[in-house]
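> could you work out the structure for the sequence below:
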Amino acid sequence: MSTLKHALRALFTSPSFTLIAVLTLALGIGANTAMFSLLNTLLLRPVPLEQPDQMVRLYRATNQNPEGGFSPADYLDLPADRSGFGELAAAAQWGMSVSEPGQPADMVNGTRVSTNFFSLARVAPALGRDFRPEEETHGNHRVLILTHGYWQDKFGGDPAIIGRNLRVDGELHEVVGVLPASFNDRRFYGRSRLFRPLGLNADEQTDRNSQWIALIGRRAAGIAAAQSDAVITRIGAQQAADHPAANEGASWRVVPLADTFINATGRGIVSMLVGLSSFVLLIACSNLANLLLARTIARGREFAVRGALGASRRQLLRPLIAESLLLALIGGAGALLVARWTGDWIASLVHNAGDTTFVMALDWRVLGFAALASLVTALAFGLAPALFALRLNINGTLKSGARGSTGGRGSQRLRQLLIVGQFALALVLLAGAGMFLRGTDSMLDRRYGWDADNMLSGTILLPAATYPEAEEMVPFQRELLERVSALPGVTSASLSYSLPPFGLNGPNAFVVEGRDTPPRGQEPSALVNGVSGEYFETVGTTLLSGRSFNTTDTPDSPKVVVINEAMARAFFGNESALGRRIARAGTEEVEWLEIVGVAANTESIFPEGPATPYQVYHPMAQEPWHYSWLALRTGGVDPVTLVEPLRQTVSGLNPDLPITNLMPTLTFIERASADFKLINTLLTAFALLGVALASLGIYGVIARTVAQRTGEFGIRMALGAQVSTIVRLVLRTGLRLAGIGMVLGLLGAYGLSLALSAMVPIMEFDAGWVIAGVTAALLLIALIACYLPARKAARINPVEALRAE
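So this is what the prediction gives:
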């Protein structure tokens, strides 16, 4: 206890040193704790479900898509006896038009689920009841369970919500339950706000070609994973044998649910953030080690006197260790505040991007990490002064006079080694941030095959109850486009399944007429988009040959398609693709589609798979969807000015029809890329903090060196040395250390560039230019940090320096 009191008194007698040390630790440990909290939120923290390790996700894997979903017919064919596996439930993300009677409708993220979905998850509603088995039948499916967040946000937590009717997709649905707040975890059910039974209609029940159902499972207790997985494999093999046209070549596989929350790219990016944030902590540790070493050296005479009076090495080390632990304890407490503020800031950025379900909690894992980081940090930065105290030469220190020891060559080399390490870490950190920033900018600025300038877009959901078939949807969509195209300032308008900035749908497998048919499951695949006639003009995609779609392309006319240039070259070489025919693979009956046009290749902002995959466009009138993107291109007017006229136009056709995400397409792209912008912001903050710490470190070492060599510089100047000579001498010392650190850092930066290229192949990092620019910037910073003490050395008065000696 006396040692701690002595250490605490020693820290209070040096308030400037203590404040700098605590702030450095709080920022270093806090940054790492915040990043670990993000890692914990996304990957480590188990979902709030009973026995989550037994939860799995099933995939239907093909050559085209290793993480495919299941068709409704395949789901209905699942054997009732699954005793060798456990339980299975179905879910499908589903946009829903929701309104209260007499109120305008909103588009809400929802999920259609099998009625055993919540019982499988072992989650009981906090209000009301669960779904009943008979409610999975179409016609009995008009019931809803709300999430706790949606209940609070939309209905103010009204307990009388149970039994209230809401219009969902044009039909009245009764609210029968509200989920508990503990189930508010985006990793399990995404951003869904409400759930309704699967309720497959007659067409869906026989659909074996559309894989839009996800299967969630819970392994039975006491059954080994290999044994239960083999059951699923056999079911998939049986489906392929029973329905080869749709399933041959497909295999079913099981993945632990925890491994499906974030893809490999996302895992790599989060790991990179955690890794680079640890560089900040290492730089902070190095800085503190230098500060403590300088402080210990200044107290060298004190330790020498105590040693001469009989103090043991252990007694000399005890106050140093106590001071390090106290600093780590205080700094760790400050780090929790920094981590909390950083977590709230990250959550606010995510919420502003539209995801209100994201929460960063400081649970026991995060607190444990902060405590462990504080302890390890204390040992790391406390090692340097301890080494000095252990190697202290009592006689030499006492003979050195009142000025005390300079620490000897060993301590000087240690301090120089720490500076070299700081600059190596700072260069890797700055280069990593710079490369990712450059890669993100190049990705988000990519406009390959489309043009989002002067474009307004939004999504429309036609309720199935009001528009059940193509006979109702096609006339409405035709009239909508006519009215929108007539708005002042609109040059063209279109409807489509998707827009090229965010990728097309698919992939779907195709075969070519007149060519050898590949084995089932190995056919080439293409992304698919259903579009209206003026789509290519509206989105800015060039039609290279042939024609677009027109009013003659109706549900009753021959099926036609437009393919992209990459597909035309791959399938037909230098021959014209016009008039040739392709067909979807995996169907019971072959339906040939005539190619009437070839469009330029497009790339989305976030492409998956090949850089320019095969792409197929077909008339939306021949295969209308209830959900579509409405886009319009403006001429001479700001797209924002057309938001309200467009809303009024849609409302004039159907006042209950919601149009969501209505904004300039560039704005939507910016919001969709919020995750990358958040990462860029974090990396920039880490890089600036690391560089600042490294700069302070080299400044402190050089300033300390100048102070120790005051007498030497005075003698040199008394003997005729020029001021420029002294300045060069000091600069050479500092820049040599920075240069060695940069050389080591260049090797690390090159390795990081290779890792980033493998981790995120869709980005162009321009590693060479970024590393060169970062090196030049860091060299300039080092020059400034060395020049300030060099200028001080040049102002030394030789007479006063010699008198002090």
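> CA only for contacts and neighbour counts going forward, please
Noted.
> for the lengthiest strand in the chain, packing partners?
Across the chain, the strand with the greatest residue count (assigned by DSSP state E) is strand 86-99. With contacts defined as 3 or more CA pairs under 8 Å, 6 or more residues apart in numbering; DSSP states H and E, the packing partners of strand 86-99 are strand 106-113, helix 117-121, strand 165-168, strand 214-219, strand 455-461.
> let me have the ones you listed in CSV, extended by distance to residue 478 and mean neighbour count.
Rendered in CSV, the data for the helices and strands packed on strand 86-99 read as follows (distance: least, CA to CA, whole Å; neighbours: other CA atoms under 10 Å):
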stretch, distance to residue 478, mean neighbour count
strand 106-113, 22, 21
helix 117-121, 39, 18
strand 165-168, 24, 22
strand 214-219, 33, 22
strand 455-461, 14, 23
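> so which of the ones you listed is nearest residue 662?
Nearest to residue 662, of all those, is strand 455-461, at 4.1 Å by CA to CA.
> after the closest one, next one along is what?
Once the chain leaves strand 455-461, the next helix or strand it forms, by DSSP states H and E, is helix 470-485.
> residue 759 and residue 128, how far apart?
As defined by CA to CA, to the nearest Å, residue 759 lies at a distance of 46 Å from residue 128.
> before we move on, back to that, wait, which of the helices and strands packed on strand 86-99 is closest to residue 347?
Comparing those by their distance to residue 347 (CA to CA), the top pick is strand 106-113, with 20.0 Å.
> next up, for comparison:
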Amino acid sequence: MSDLFQDLRFALRTLARQPAFGLTAVGMLALGIGANAAIFGIFNGFFLRPLPFSEPGQLIRLDERAPRWDLEYVGMPYPDFHFWRERNETFRGMAVAGGEAFALSDEGSAERLGGASVTHDMAEVLGIQPILGRDFSPEDDLPGAPDIVLLSEGLWEERWGRDPEVVGQVIRLDARPHEIVGVLPDEAAFIMEARLWTPLRAEVEESSNNYFLFGIGRLRDGVPLETALADLERIHANLKEDGPASDDTYPILEPVLERIVGDARGPLLALMASVGLLLLIACANIAGLMLARALAREKEVGIRVALGASRGRIVRQLLTESFTLAALGGALGSLLGVWGSSALIALSPDEPPPWVSFDPDYRFLIFVVGIVGLTAILSGLIPALRATGTRSFGISLDAATRSTGSMAKSRGLKTLVVGEVALSVVLLAMAGLGIRDFQAVMSVEPGFETEGILTYGLALPSAKYEDDESILQFWDQYLDRVRALPGAEVVGATSATPLGGHWGQFFRAEGAPELGPDDVAPVTLNRVVSPGYLEAMGIRLLSGRFFTEADGRDEGSRAVILNETWARANFPDEDPVGKRIQATWEGAPFMTVVGVTEDTKHYGLDEDMRQGIFQPLPQVSTSWTAIVFRTSLDPLALVPQIRQLTRDADPDVPVVLPRTMQEILDQSLWPRKIVAWLFGGFALMALVLAVGGIYGVLSYTVTQRNLEIGIRMALGARDGQVLGQVLARGMTLVGIGAAFGLLGAYAMARAISSIFFGVGTGSPVLYGTVVLILLGVGVLANLLPARKAARVSPVGALRSGE
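The predicted structure follows:
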């Protein structure tokens, strides 16, 4: 132990005598370790840190898939859930929830809060207990039971200041009184990120077509996922025979965490691979610096050997210096990593789920300690072994011999340069793919406009608007008021804005043949819109007309507008205007096609186009709409007027999430944008490190070859010849590194191509651009050492070599 402390003191004294070297090395390592720690911190928060529930590995997401409908997930209808829960042999418990948005009314105004209606045993399945009051009971879940509500801990603190007397108070939700019976911990927000919970009170007979339920189950001890799936498949097959279950649906089970955040796994792993490459480049740079120092300390090493030091003792001393640098870089890098994780999360337009924590924990500490140790070994072991090679054990006072030995060992430095360049090519290629991916998505025509468009949601409480007539009367009067606002150009309403919600249904053209059991029957995106909506969104008409106020008011005026994909699939060789379509349920009325619009990217710019239709608002009553408001003024400046207008119309109807369409579009693109930024930032850091590495190695090589260069110049070599030769040798290293890097970049691109949109593994133009950038950087990095070589004085070189 005393030897270790002695080595550590010696290492610190050595670094203190060379502060420039120490600061440079620590800075490089801090950047590399910090970037790794930042990305790992996010990965750890989402995937490695267990969910805040007892035995979270037993929690399984329950869902159904429908390949025939061209849907990977369709949700669960209550009857299927009911029989799964009653007949399964592999789950300790099952529960379902339906997403809700409650209007909490208070003193003449209302606030919209996310919530969920759940079966009484949801908290029990999750393994959580109320922190105040009680949970739901089976009796609370029965139709006709009193209206009650559970609060989230966050809402309790925000609105009631953690008042323990809140239990028993009555609040107005959707214009109905609800008694508060308890408070659930924030972990319960795991269910649809809810802040309020009410009993679901679903009935088997009335819920057969509702596929919007969120199911969760807890496996019995020791039951694997495959066994549970087989169990539910058996039950579901029987339900198909008995009638409740659709012939087109099948159970699908996934670990609950994987279902929620699984889409982020690929991009995060790709970013972790990138920062790993960046760390390797930093290690190569540090190894180069330490190897150059080690070669310069050959005489010192030889003296220590002559005094009795063993090779192992010297290697340990040099590795202690490496570990000291890595530890200092790791300490600073871990702080940068924590800050970087927080900065990346803060940049996101979405708040992270309340059950996710990015605070450093023991996994983060193990990761940082691990990469510090790996960094120390990678950057220090080779220089230590090279410095204690056989030539160092016999000190030669012959300058030529000493120079030859150093030149032999400089091959290690050249190998490091080749490695740095190769890794930099890989990172540059990844950055190019990320940027090209973002450009490809941005170049997609969305089919709607975003400039000058404000959108916000409204939901009518069922307690006050109980029938279609009252609902339609409110929308007619409300839209007239909004259209009268100063600055309003076109105003409309829709059940689902682009990049927002959706409502699927099945439709067919009149006279179309019945589909066979094996034919694909894709779900149609069904949107209910008012007159003016399509014009407000700038959705272009291909044929026919837009809706008028007369459409959908009675049976004789039932109308529909198709998108181009639906029209092309169902009327491939004819103009659909004037034709009729209907829903596939028995007795569905026919609707006359009055127009065809261009397609819109409803589900995302990077998603496939789907068949869709528009129905006029009077034709289908809906208590929820998004208002779309086109103006030449600043859209957000009109929000206060809209809030006041809405309060005047009904104080129990809140304005929900007013945003511009440009904000919505930007938010949908944020994940790809941040990935492109990070790839680009890591590639830029790699370039800077590569320039430093190339410059350092070439400068050292020129210094070691001063005598040789001086002799050549004394024999008649011109400045230009020396400059060209040094430049050629340096660019040879860059070229070799670029060749290896291209192979690595292509392999990496193939491995992560699934996270990119319309890019694949890249193009010759991309890889050619990367190589040109590296060659240009290589010329700049080589130019100064080459010019230094061309300025060598033959007389000075010969004198120094004597």
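> TM between them?
Scored against TM-score structural alignment, normalised by the length of structure 2, the superposed chains reach a TM-score of 0.92; 792 aligned residues with a CA RMSD of 2.7 Å.
> before we move on, the earlier item: redo the helices and strands packed on strand 86-99 of structure 1 as CSV? Include distance to residue 69 of structure 1.
Shown next, in CSV, are these (distance: least, CA to CA, whole Å):
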stretch, distance to residue 69 of structure 1
strand 106-113, 14
helix 117-121, 17
strand 165-168, 25
strand 214-219, 5
strand 455-461, 22
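> looking at those, which is closest to residue 702 of structure 1?
Comparison of these against residue 702 of structure 1 by CA to CA identifies strand 455-461 as nearest, at 56.8 Å.
> check the burial of the nearest residue to residue 339 of structure 2 once chain neighbours are set aside by counting its neighbours.
Spatially, and ignoring its direct neighbours in sequence, residue 339 of structure 2 is nearest to residue 38 (7.4 Å; CA to CA, 6 or more residues apart in numbering). A count of nearby residues for residue 38 of structure 2, using other CA atoms under 10 Å, gives 27.
> got a list of what residue 38 of structure 2 touches?
If you count contacts by CA atoms under 8 Å, 6 or more residues apart in numbering, residue 38 of structure 2 has them with 336, 337, 338, 339, 340, 341.
> of these, buried ones?
Neighbour-count burial within the contacts of residue 38 of structure 2 applies to 336, 337, 338, 340, 341; the criterion is 16 or more other CA atoms under 10 Å.
> out of those, who's nearest residue 207 of structure 2?
Closest to residue 207 of structure 2 out of these is residue 341 (43.8 Å), distances taken as CA to CA.
> aligned partner of the closest one in structure 1?
When the structures are aligned by TM-score structural alignment, the residue of structure 1 matched to residue 341 of structure 2 is residue 343.
> what is the end-to-end distance of stretch 133-145 of structure 2?
Stretch 133-145 of structure 2 has an end-to-end distance of 18 Å (criterion: CA to CA).
> and it, how far out from the chain middle?
Mean-position distance between stretch 133-145 of structure 2 and its chain equals 38 Å (CA atoms, centre = their mean, to the nearest Å).
> ok, stretch 454-461 of structure 2 next?
In terms of CA atoms, centre = their mean, the centre of stretch 454-461 of structure 2 is set 28 Å apart from its chain centre.
> could you tell me where that stretch falls in structure 1?
Under TM-score structural alignment, the match for stretch 454-461 of structure 2 in structure 1 covers residues 456-463.
> and the contacts of that stretch?
Contacts to stretch 456-463 of structure 1, defined as CA under 8 Å, 6+ apart, come from residues 95-97, 107, 168-170, 473, 626-634, 639-640, 642-643, 657-665.
> are any of the residues you listed buried, and if so which?
Judged by 16+ other CA under 10 Å, buried ones among those: 95-97, 107, 168-170, 473, 626-634, 639, 642-643, 657-660, 662-665.
> what lines up against residue 272 of structure 1 once you look at structure 2?
Matched across to structure 2, residue 272 of structure 1 falls on residue 270, judged by TM-score structural alignment.
> kindly report the same for residue 725 of structure 1.
Aligned against structure 2 by TM-score structural alignment, residue 725 of structure 1 finds its counterpart in residue 721.
> please apply the same query to residue 791 of structure 1.
In structure 2, residue 791 of structure 1 lands on residue 787 (TM-score structural alignment).
> with residue 382 of structure 1 instead?
For residue 382 of structure 1, the equivalent position in structure 2 is taken to be residue 380, counting by TM-score structural alignment.
> host element of its match?
Element membership of residue 380 of structure 2, judged by DSSP H and E, is helix 362-387.
> what's the mean deviation for that helix versus structure 1?
Between helix 362-387 of structure 2 and the corresponding residues of structure 1, superposition yields a mean separation of 1.5 Å, by mean CA distance after the TM-score superposition for structure 1.
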